[in-house]
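Q: For reference, the sequence and a predicted model appear below.
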Amino acid sequence: MLNLDRLRTLYAVARHGSVSAAADGLHVTTSAVSQQLAKLERETGQQLLAKNGRGVRLTDAGRLLADHASRILSQVELAQADLEAQRGQAVGELVLGAFPTAARGLFPTALARLREEHPQLRAHLREMEPDESIPAVVRGDVDLAVVLDWYNKPLPVPDGLVKAPLLDDVADVAMPASHPLADRSVVDLEEFAGDEWVSWPKGEFCHDWLMLTLRGAGIEPRICHMAEEHHTQLALIAAGLGVAVAPRLGRGPIPSGVRVVPVRHTMRRHIYAAWRADADRRPSIRAAVEVLRATVVELGAAEEGEPGPS
């Protein structure tokens, strides 16, 4: 009989594209992956991997078995979901992915509540951007991801996933306290046409959104600095080095020397949870979504929040 763990290892190689990447995805060593695959080849009497330059590729037999493994593992997950649903309790392990400001702004409270309300559920947080977490959910490496898109730039969600809205997060413009617009109660993006901008790094979803939005406002952006963390962006602004878009969720205290001002035509991030449809019946998934929504209410939806101290 084929061993389920070895099938899972083969499927990981197929979806990640290499033994080392599969090892990272499975949180084991490359040696452990190689040993599992060697045992699987002995069990099947077939060569499943072949050398391909400095790496490996799946043979025809390997691809065939990996396709079966995908269906088998999906069926196993459905069985686990049904058993968990029959028991009616959130139990076992749940891996949660979230982008940084959600990880900071929602998850400390949500995870504490989840532990208190469901003591038999072991939840684990992985901080990752949406372009990492969505594929991780599809692969099965993450059970539920908290992701975002913007009011004018949707995030593509593959078939086979379910999503549920959590909140809309308002974004303001952050600027040095010495900026001519710093004392305004509301601003228009067009008023920053002559400013230098602090942005998220190139290639990130939010950087692409910023370019799209500024150009839509008739601004050809001059990006002078790029930083992934919002706290770093605000520190650069405090030093007088540019302006930035500053979402409210997880923003924390505003540094002295920085002012945040709402935009007349409100900019919003849509934040939602996403999980695999074949896990939809799992009480642990439902418990996590309920706790996240309760946390949004407890902390005060960012949509209704004040811009912050100035």
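A: That came through, no problem. Numbers count the residues shown, from 1 in each chain.
Q: Please make it C-alpha for all contacts and neighbour counts, starting now.
A: OK.
Q: Would you check how far apart the nearest residue to Met226 once chain neighbours are set aside and Ser31 are?
A: Excluding the flanking residues, the one nearest Met226 by CA to CA, 6 or more residues apart in numbering is Ser199, at 4.7 Å. Distance of Ser199 to Ser31, given as CA to CA, to the nearest Å: 40 Å.
Q: Which one of those two is surrounded by more residues?
A: Taking neighbours as other CA atoms under 10 Å, Ser199 and Ser31 compare with Ser199 leading, 27 against 12.
Q: Who are the contact partners of that one?
A: Residues near Ser199 by CA atoms under 8 Å, 6 or more residues apart in numbering: 207, 210, 223, 225-228, 233, 244-245.
Q: try 7 Å
A: 207, 223, 225-227, 244 (CA atoms under 7 Å, 6 or more residues apart in numbering).
Q: Then Gln233?
A: Counting by CA under 7 Å, 6+ apart, Gln233 touches 198, 227.
Q: for the helix or strand where it lies, the distance to its chain's centre please.
A: Using DSSP states H and E, Gln233 falls within helix 230-238. Put simply, helix 230-238 sits 22 Å off its chain's centre (CA atoms, centre = their mean, to the nearest Å).
Q: Got another one to weigh against that:
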Amino acid sequence: MGDWDLRRLRVLRAVDECGTVTAAAERLHLSPSGVSQQISALARQVGAPMLEPYGRRVRLTPAARLVLRHAELVLGQLERAEAELAGYLHGEAGEVRVGAFATAIGGLLVPAVARLREAAPRLTVRVVEAEADETVRLLAAGDVDLGLSLAVGPVGRGPGIVETPLLSDPLDVALPPGHRLAASPGLRLADLAEEPWIYGAAGPWREITREACAQAGFVPERAHTAADWTAILAMVAAGLGVALVPRLALAGRRAPAVVRALPADLPTRRVVTAVRAGTERTPPLRRVLAELAVVASAVSAGGTVQHG
């Protein structure tokens, strides 16, 4: 029978619903002769009449009803595809897989997803927890579409990955209760040069801790190795050492240790977004990035991001 013309199928459906060629023409913004031509062309393609008189109206023949029954399925699916595509192009539908480290999930990604669930409920965000350095590997492998990572050194990891600064997360220092400097005014990071330190054995966080201490003029002596913030804060509270703790990790957490800001040193860690080059303008991805930027701005200002 050759290729099916969707216009003819839509015209057939309109005639069935309207009952007359004239009424169908008005609905479709065509002339009555234009509707008749489409129906005649469909009849020739099928090899059977499509319409028969029914009083002052017309009705579909059995052959036409068979065609329309299948056409409804096709047209309905295409209309759903058109609606979904329109949502995709406006960043309101689709799926974005995000790889992120734990504190970024709680402090940045969850609030952004909550906003998206209200503003764009057809846009699905799938979260994959991974260490900060692992997120970029997941991204390069195609396992996620967007990564939240930590910058160590200049932003940028090669031509295949596009990184953008998202948030400068302040680093506070955690001290054991009763520590001699716990209540010291004007506490400086250099004041802790002789303390035993707690931080990870590898990865961005080790480099961030060592870099912050290097800026203060010393190399931290690592007494204990840990990466989980609950474990680190528990060890600090027990008097096993001191640690730098990102403010995102402390959000909503009652720390068992004494936590002090370091305004004179202002150590920070840089949270970045990372995407594969060429995908950064994909509408759903742009929508997620925009919501993350809103949340990051609110966090930087010390406020609470609003939904909607």
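A: That came through fine. As the structure is a computational prediction, the values presented were derived from the model and not from experiment.
Q: Mean distance between the helix holding Gln233 of the first structure and the second structure after superposition?
A: After superposition onto the second structure, helix 230-238 of the first structure sits on average 1.2 Å from its aligned residues (mean CA distance after the TM-score superposition for the first structure).
Q: in that helix, what's buried?
A: Judged by neighbour count (16 or more other CA atoms under 10 Å), helix 230-238 of the first structure contains these buried residues: 230-231, 233-238.
Q: okay, it sits on what stretch of the second structure?
A: Aligning helix 230-238 of the first structure against the second structure (TM-score structural alignment) gives residues 229-237.
Q: which residues are in contact with the longest strand seen in the second structure?
A: Counting residues, the longest strand in the second structure under DSSP state E turns out to be strand 161-175. Strand 161-175 of the second structure has contacts (CA under 7 Å, 6+ apart) with 155-156, 182, 236, 242-248, 257-262, 266-277, 293, 296.
Q: what's the mean distance for that strand versus the first structure?
A: Strand 161-175 of the second structure versus its aligned partner: 1.6 Å mean (mean CA distance after the TM-score superposition for the first structure).
Q: what angle separates that strand from helix 229-237?
A: Counting by axes from the mean of the first three to the mean of the last three CA atoms, to 10 degrees, strand 161-175 of the second structure lies at 30 degrees to helix 229-237.
Q: Can you show me the strands along the second structure?
A: So, for the second structure - with DSSP E - the strands run 51-54, 57-60, 93-100, 122-129, 146-151, 161-175, 196-199, 221-225, 243-246, 258-260, 268-276.
Q: Could you dump those into TSV with distance to Leu28 of the second structure added?
A: Converted to TSV, the strands of the second structure look like this (distance: least, CA to CA, whole Å):
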stretch	distance to Leu28 of the second structure
strand 51-54	18
strand 57-60	17
strand 93-100	29
strand 122-129	30
strand 146-151	44
strand 161-175	47
strand 196-199	70
strand 221-225	72
strand 243-246	62
strand 258-260	70
strand 268-276	44
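Q: ok, and which of these has the densest surroundings?
A: Each of the strands of the second structure was scored by mean neighbour count; the highest is strand 146-151, a mean of 28, by mean count of other CA atoms under 10 Å.
Q: Which residues does it contact?
A: Taking CA under 7 Å, 6+ apart as the rule, strand 146-151 of the second structure contacts 97-101, 132-133, 135-136, 139, 204, 270-275.
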